[in-house]
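below is the sequence, then the predicted model.
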Amino acid sequence: MNIAFIIPSMDIGGAERVALFLADHYRILGDNVRFFFLQKGGKSFSCAYPSNHLNYKFHCKAADEQLRWIIKAACEMKKLKKKYHIDISLSFMEDSNHINILSKNAERIIISTRTTLSARSDLTNLVYNSLLIKVLYNRAEKIVATSTYSKIDLIENYGVSEKKIETIPNPAVRYNPHRSMEWNYGENVILHIGRLDPVKQQDRIIRAFSLVHKNIPDAKLIILGDGIIRNYLKYICRKMNVESCVYLPGFEYDVGHYILHSKVLVMASKAEGFPNAMVEAMACGIPVVTTDSPGGCPEIVGKKQREDGIQFCEYGILTPYMKGKANKGNELEREEVLLAEAMIKLLNDQTLYEQYSIKSLERAKHFDKNNILNMWDKVIYGKQEDN
């Protein structure tokens, strides 16, 4: 069977990693795999598979211009699918999904959303238009959402048929230590992994960490990733007087080295689909603290009910949701204080820490790669349903 993976580029990110993970699996099973990229990226994963690149333009300001680019790309994609006799085309993220659907020949169309769309007010391009998503996504054979929250979001806010949607989380990768690599950050390290982007709200994490540092002077915060707000985050570090204990190493291929040496992983996103870093940390026995953001984070830690304060869930600690840029002053908001208190609690309470370390390992088994691949196999090799 000929399977096409349609993705914006091989830029470093969760969707790209999952695409490669699936491609490797289906190649081993004997399928022919090809990648269709909408454009060439910057820092990227190595892709050894046959591939083709379009010259697609992202982030057009005018809707009519965006529509022209989508139609142009769909026409090119349709020819490529026909040329390589594609049987299944699997796309990731909205631009790719629209182009995949519009370029259909006789192949099966499977699309994958990677975020909680209604919570992303920053995404204003045509491809995020609710009417367009409703019209096009209902033409796909299957839609894969990474969390139950995102599935419900598609149904309730975009009118997507429930019977078309499957929930498949991302796999939890278990990292092994590299003995040759040094670690110079100490023991009380709080880790965050994610591109430096407003949606990840790393400014909030830094502000909360300033309170952690006051209570635990040897605590350090490492923010792994690169992106457009690096200078802004450096400014926040100076402003909060934590520039000596907050580190921004940039992008790192070997995130496992950092995960294995950290004590806690923290998330505070405006919205998430399904954060790979969270389950990867849990697979290494690293407890997680996350805000109650739309998407997969609350599901991963086992949220059972809505509460206003710190929630000690079965698999991790949940603190109240916070959205938007931080206050201009240095005074912490209530939600930032609660996030800090949760991190302090884990670092200071060894019994609680060990409890959540064990629970993290237990939770990660649910996201074992074999479980995830079985879910995908049912979608990829399943029978086509009547639309």
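Received, thanks. Numbering: from 1, shown residues only.

CA only for contacts and neighbour counts going forward, please
Will do.

what comes into contact with the helix or strand where residue 371 lies?
For residue 371, the host element (DSSP states H and E) is helix 369-380. Contacts to helix 369-380, defined as Cα atoms under 8 Å, 6 or more residues apart in numbering, come from residues 22, 25, 88, 142, 168-173.

same thing but 6 Å
Here helix 369-380 makes contact (Cα atoms under 6 Å, 6 or more residues apart in numbering) with residue 171.

over to stretch 277-293?
172-174, 259, 264-268, 271, 298, 316-321, 356-357, 360-361, 364.

out of those residues, which are buried?
Buried residues within the contacts of stretch 277-293, counting neighbours by 16 or more other Cα atoms under 10 Å: 172-174, 259, 264-268, 271, 298, 316-321, 356-357, 360-361, 364.

any idea how far the nearest residue to residue 224 once chain neighbours are set aside is from residue 37?
The shortest distance from residue 224 to any non-neighbouring residue, by Cα to Cα, 6 or more residues apart in numbering, is to residue 193 (4.8 Å). Per Cα to Cα, to the nearest Å, residue 193 is found 25 Å from residue 37.

looking at those two, which one has more neighbours?
Neighbours were counted for residue 193 and for residue 37 using other Cα atoms under 10 Å; residue 193 has more, 25 against 21.

and for residue 386, the neighbour number?
For residue 386, the neighbour count with other Cα under 10 Å is 5.

now it, what's its secondary structure?
coil (DSSP: H, G, I helix; E, B strand; the rest coil).

distance check, it against residue 142.
Counting by Cα to Cα, the gap from residue 386 to residue 142 is 11 Å.

ok, structure two:
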Amino acid sequence: MDLFFKLNKQQVFFHQIYEKKGIVLPNPLDIERIPKPWEGDRVKEVVGAGRLDKQKNFPLLIEAFAKFYKSHSDYVLKIYGDGPLREELIRYAESLLPKDAYCFPGRTTELLEKIKSASMFVLSSDYEGMPNVVIEAMAMGMPVISTDCPSGGSSYLIQNGNNGILTPVGEVDALSEAMCKVAESEKFAIKISREAEKIKNVLDAEVVAEKWREYLDEISKG
């Protein structure tokens, strides 16, 4: 995965002067705080996390899960986080799902520990930068599904079908179908989990620091 090359594509979002002269480097991943990949059977939970606001488009996740739930009623949707849309989202989930099929646990300082055993992590955002929660979920070896949202976000991390699944922004059916694929094929879920975990090799703090050193050496010579 040549993530550094892919990240450079983010330069097109800046003024042409910066696009020509700039370089995009990722934030380092603190490997020490990432829990080890879950071993054994996964809990039948679909999890999402983030600020409960418009950008994250949690209504999309709720609606997609409701479709998924029709054929997978042994699963529960858990959405971690807090924000201005909390009560609205709870009412929306209540209108589509039985009460025991969803929960909103709120914010937690132990998010990674709480979600590491879940069957899949889903990001439903309309737009993102470089989503840390996706990086961390992948580094834990979780099956990850994400909308292919601008400015690139998850598409710089996920090779569709190889180490996760990308779905078009706002498309309920595509997101629901992706959930079904992960839930119904253990072989596929294990494959994308193991490939996802390799993100640690790319974003390890030492690797990123070396890229920074190379860049600083280059500009000091210029």
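Sure thing, it's come through. This structure is a prediction, so every number in the text was calculated from the model and none was measured.

TM-score of the superposition?
TM-score for the superposed pair, counting by TM-score structural alignment, normalised by the length of the second structure: 0.84. Supporting figures: 209 aligned residues with a Cα RMSD of 2.3 Å.

follow-up on the earlier one: pull out the buried residues from the helix holding residue 371 of the first structure.
369, 372-373, 376, 379-380.

swap in stretch 118-138 of the second structure?
118-128, 130-131, 133-138.

what ranges does the second structure have for its strands?
43-49, 76-80, 102-106, 118-123, 144-147, 165-167 (DSSP state E).

ok, residue 368 of the first structure - contacts?
171-172.

tell me which residue of the second structure lines up with it.
Matched by TM-score structural alignment, residue 368 of the first structure corresponds to residue 204 in the second structure.

list the residues that contact residue 208 of the first structure.
336, 340.

what's the answer for residue 28 of the second structure, then?
203-205, 208.

including distance to residue 177 of the second structure, could those go into a markdown table?
Output for the contacts of residue 28 of the second structure, formatted as a markdown table (distance: Cα to Cα, whole Å):
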| residue | distance to residue 177 of the second structure |
| --- | --- |
| 203 | 30 |
| 204 | 32 |
| 205 | 35 |
| 208 | 35 |
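
wait, which of these is closest to residue 172 of the second structure?
Of all those, residue 172 of the second structure sits closest to residue 203, with 31.0 Å by Cα to Cα.

can you pull the contacts of the closest one?
Taking Cα under 6 Å, 6+ apart as the test, what residue 203 of the second structure contacts is 28-29.

how near is it to residue 153 of the second structure?
Counting by Cα to Cα, the separation of residue 203 of the second structure from residue 153 of the second structure is 15 Å.

swap in residue 201 of the second structure?
For residue 201 of the second structure relative to residue 153 of the second structure (Cα to Cα), the value is 19 Å.

when the two are compared, which one has more neighbours?
The neighbour count for residue 201 of the second structure versus residue 153, taken as other Cα under 10 Å, is higher for residue 153 (22 against 15).

these two touch, right, that one and residue 130?
Yes: counting by Cα atoms under 6 Å, residue 130 is a contact partner of residue 153 of the second structure at 4.6 Å.

tell me which stretches of the first structure form helices.
14-28, 63-83, 94-102, 130-137, 148-158, 202-215, 230-239, 255-261, 276-283, 297-301, 334-348, 350-366, 369-380 (DSSP state H).

give the aligned equivalent of residue 296 of the first structure in the second structure.
In the superposition onto the second structure, residue 296 of the first structure corresponds to residue 153 when matched by TM-score structural alignment.

OK, contacts around that match?
128-130.

distance to residue 13 of the second structure added to these, as TSV?
TSV is the format used below for those (distance: Cα to Cα, whole Å):
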residue	distance to residue 13 of the second structure
128	13
129	11
130	14
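
for the residue in the first structure sticking out farthest from the centre, give its distance to residue 92 of the first structure.
The centre of the first structure is farthest from one residue, residue 83, which by Cα atoms, centre = their mean lies 32.5 Å away. In this view, residue 83 of the first structure and residue 92 of the first structure are 21 Å apart by Cα to Cα.

got it, and residue 155 of the first structure?
18 Å.

same question, residue 130 of the first structure
Distance check for residue 130 of the first structure against residue 92 of the first structure: by Cα to Cα, it reads 18 Å.

before we move on, back to that, between the strands of the second structure, which gets nearest to residue 185 of the second structure?
strand 118-123 (11.4 Å).

residues in the first structure aligned with that closest one?
Going by TM-score structural alignment: strand 118-123 of the second structure matches residues 262-267.

which residues sit against that stretch?
189-192, 286-290.

got it, and stretch 6-19 of the second structure?
24, 156.

residues near residue 189 of the first structure, how many?
22.

now swap in residue 77 of the second structure and tell me
Neighbours of residue 77 of the second structure (other Cα under 10 Å): 23.

same check, this time on the one 5 residues further on
When counting by other Cα under 10 Å, one arrives at 18 neighbours for residue 82 of the second structure.

and it, what's its match in the first structure?
Match for residue 82 of the second structure (TM-score structural alignment): residue 226.

these two touch, right, that match and residue 197?
No: here residue 226 of the first structure does not reach residue 197: they are 8.4 Å apart, not a contact under Cα under 6 Å.

follow-up on the earlier one: residue 155 and residue 92 of the first structure - which one has more neighbours?
Neighbour totals were compared for residue 155 of the first structure and residue 92, and residue 92 leads with 23 against 16 (other Cα under 10 Å).

got a list of what the residue nearest to the more buried one when sequence neighbours are not counted touches?
Using Cα to Cα, 6+ apart and skipping residues adjacent in sequence, the residue nearest residue 92 of the first structure is residue 112, 4.9 Å away. Taking Cα under 6 Å, 6+ apart, we find residue 112 of the first structure in contact with 92, 143-144.
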